[in-house]
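Trainee: What follows is a predicted protein model with its sequence.
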Amino acid sequence: MEFTSVDHVELYVGDAMLSAYFFCHALGFRMVAHAAPESGLEGRRSIVLRQGSSRVVVTSALGSEGPVAEYVRLHGDGVKDVAFATPDAAGAFTEAVRRGAKAVMEPTTYEGAGGRVVKATIAGPGDLVHSFIQRDSPASGFLPDVYLPLESPPAHAEELFSALDHVALCLARGTLMDAVEFYKGVLGFEQTHEENVRTEYSGMNSRVVQTAEGRICFPMQEPYTGTRRGQLEDFLAAHGGSGVQHLAFLSPDITRAVDVLARAGMKILDAPPGYYQTLETRLGDLGGFRRETLEQRNILMDRDAWGHLLQVFTRTQHARRTLFFEVIQRESARGFGGANIQALYEAKEREVLRAAR
């Protein structure tokens, strides 16, 4: 079983056109394909967006019934499918099911003028699924003879993101280790990181699983029992169960990306009080970045044995205050900002408290 990258992330949403507009004008994606009943996609409308090597698909129901409408009623807009690229979709599906995965869609071939694609799907944690996508030529259309090419100009002069860095899951209490075992035992991932965060009132337990090459990566977290409900419990209640908490996009220039996002109306989570006053004491060398530059943009920084990592987290734009985004720049770093996990957790708690007032 071989997975080479995330092929695409598909969101089920209330309005595909509105969501596509957000991804294009706020995050810098461009529309590259679309599908609807007239092209062979029954009961739904779907738009494929691209930036760098990242594909995001937004799909909405055209009626009040069916799996897309049911998902949105339960969860609001959210990530339904994190699809993996593979040279053998049928083989990966067969092996995953043999190892205990629940089959969702048997291997299906899409073939036409746009090339040949094989797709199969298994169930993941919660209502998340994982499709296995085999593209027999690099130029294959998204799903030939279903999705039609669509050209849209980029919203920004230069792309902000080069790739999808990771997908973070928020899991119901007591299910974290089951999810870890699913990714390890069924899909052949490895556990690479472990973090446990505690605040005055709540906390979380976290694990990271990824493929051997690190090209597909899932940080996963579950709430720790505290004295009051924390931000993870708030997510689980608002989302209606386990799901994708945030998508992290890799940027070659995070300061420029943050500036462009700000002009587009995106809000960045504030760093904790006093964070920057101790930055150089904690990290020493800042890798050529100026503390003032980071502080002005609420960019968090960490370093590991390989290099520096910079990251920001957006305030959620979601009606239920669930899904949000991360922008990350890796200067050779391989970790996930372990020193910043506590800072992120506290920042999200402050955002939740502000929203509740």
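Mentor: The structure has been received and is ready for your questions. Predicted model, so just to flag it, every value in this text is computed and none were measured.
Trainee: alpha carbons only for contacts and neighbour counts from here, please
Mentor: Will do.
Trainee: Packing partners of the helix or strand Val72 falls within?
Mentor: Secondary structure assigned from DSSP states H and E places Val72 in helix 67-75. If you count contacts as 3 or more C-alpha pairs under 8 Å, 6 or more residues apart in numbering; DSSP states H and E, helix 67-75 packs onto strand 5-12, strand 54-61, helix 231-239.
Trainee: how far is the very next helix or strand once past it from where the chain is centred?
Mentor: Counting by DSSP H and E, the next helix or strand C-terminal to helix 67-75 is strand 78-85. Distance, stretch centre to chain centre, for strand 78-85: 9 Å (C-alpha atoms, centre = their mean, to the nearest Å).
Trainee: now the angle from strand 78-85 to helix 67-75?
Mentor: When axes from the mean of the first three to the mean of the last three C-alpha atoms, to 10 degrees is applied, the directions of strand 78-85 and helix 67-75 differ by 130 degrees.
Trainee: okay, now the one to match up with it:
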Amino acid sequence: MTAQSIEYVELYTENRKPTIEHFVSSFGFTQTAESVATDRHSTMLCHGDVRLMVTSGEAVAAYLEEHGDGIADIAFGCDDVAATLDTARAAGARTLTAADGPPAVSGFGAVRHTLLPRSAPADRRLPAGPAWIPTPNPGPLPPWRRRIERLDHVAVCLEQGTLQDSVRRYTEGFGLSRYSSEQIEVGDQAMRSTVVRSATGLITFTILEPDPVKGSGQLDGFLARNRGAGVQHLAFLVDDIVLAVRDFEDRGVEFLRTPDAYYEMLADRLIDLRGQTEELRATNVLADRDEWGYLLQLFSRSPHERNTLFYELIQRRGAQGFGTANIKALYEAVDRARTAEEPVLHAQDGAAQ
């Protein structure tokens, strides 16, 4: 009666070919299968254990007009699909099942969850509809196309006042556990955050909402652009973030720039990383730590027209957190840089975007 894995995420886009090209040529994904119908065209892309389905066509036009490019489906692999469907509905999820498709239920905003049997072969853990045509195996992949290991987490942005009910639906309906909760305050902005995770560790959602008193400019901005709740970013776990940033940036991925003042403060904040400061500065990589270890992370600029979705690279050296301290550190660095009259991005365009 639990969701155990994310089988794939489905991205709706108005520009399927350029979007696929971006993931293949810049992020190193490989096309593995394709499905064509009269009203939709879907392509499955893979990198490591990440499966990303890119879909366009008349069937998704209404979604795109309302929300722009974005994640519309996060498919869960379940130990018992029928039982998970029952518990999800009991927790408040709506049934969205098509007559010829696998069970699907509402998640948050316009995002749904297709429910698939975790024990089924990979070729059966795909949406129903026209047959999926496998793409010929490209053979051995170069190192830069093997940087991403799996989907580390999905960042979800909700309307103010809906966080607790959403967390309840994921814990009661899908068997996820509450991992952590915190209030994040940066200057005159604030947000609330709760992390929920499956027992397998293969599903992790960081769920955010604006603070009801202070508000949060960057979350409010996302909600306005997306016209409601949705996936703010996908975080890809990588083996070596410095190499990954260099590889992907050379091939067209645009990452956010970090002010020099951040690295001046980093040497004092994380003494053990002093020897890597210049390497991190050269690639704009951010660093944080928790009681278990360190993490390194960097955020991309959104490649989508409405700026409704962006991507994160994250490397974990034991750390189990999500770089919360970087939000505050970036804010302080920006303030220091402004004092020095150095033009930089706002802190909200960094770790929190």
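Mentor: Everything's here; your move. The structure presented is a predicted model; accordingly, all values stated were derived computationally and were not measured.
Trainee: what's the TM-score for these two chains?
Mentor: After superposition, the two chains reach a TM-score (TM-score structural alignment, normalised by the length of the second structure) of 0.87; 336 aligned residues with a C-alpha RMSD of 2.7 Å.
Trainee: could you dump the helices and strands packed on helix 67-75 of the first structure to JSON lines with distance to Ala101 of the first structure?
Mentor: JSON lines is the format used below for those (distance: least, C-alpha to C-alpha, whole Å):
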{"stretch": "strand 5-12", "distance to Ala101 of the first structure": "19"}
{"stretch": "strand 54-61", "distance to Ala101 of the first structure": "24"}
{"stretch": "helix 231-239", "distance to Ala101 of the first structure": "23"}
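Trainee: To Gln277 of the first structure, which of those lies closest?
Mentor: Judged by C-alpha to C-alpha, the one of those that comes nearest to Gln277 of the first structure is helix 231-239, at 26.1 Å.
Trainee: Tell me the buried residues in that closest one?
Mentor: Using 16 or more other C-alpha atoms under 10 Å as the test for burial, helix 231-239 of the first structure gives Gln231, Leu232, Glu233, Asp234, Phe235, Leu236, Ala238, His239.
Trainee: Map the fifth one onto the second structure.
Mentor: For Phe235 of the first structure, the aligned position in the second structure is Phe222, judged by TM-score structural alignment.
Trainee: In terms of secondary structure, what does the helix ranked longest in the first structure contact?
Mentor: As assigned by DSSP state H, the longest helix anywhere in the first structure is helix 338-356. Packing partners of helix 338-356 of the first structure (3+ C-alpha pairs under 8 Å, 6+ apart): strand 190-198, helix 231-239, strand 300-303.
Trainee: would CSV of those with distance to Ala172 of the first structure be doable?
Mentor: Listed next are those as CSV, based on distance: least, C-alpha to C-alpha, whole Å:
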stretch, distance to Ala172 of the first structure
strand 190-198, 16
helix 231-239, 7
strand 300-303, 27
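Trainee: Can you say which of these is nearest to Asp145 of the first structure?
Mentor: For Asp145 of the first structure, the closest of those is helix 231-239, at 33.8 Å, according to C-alpha to C-alpha.
Trainee: And the contacts of that closest one?
Mentor: Residues from elsewhere that reach helix 231-239 of the first structure (C-alpha atoms under 8 Å, 6 or more residues apart in numbering): 74-76, 170-172, 204, 222-223, 242-243, 245, 320-322, 345, 348-349, 352.
Trainee: Could you list the residues in contact with stretch 33-40 of the second structure?
Mentor: 41-45, 55-60, 129-135.
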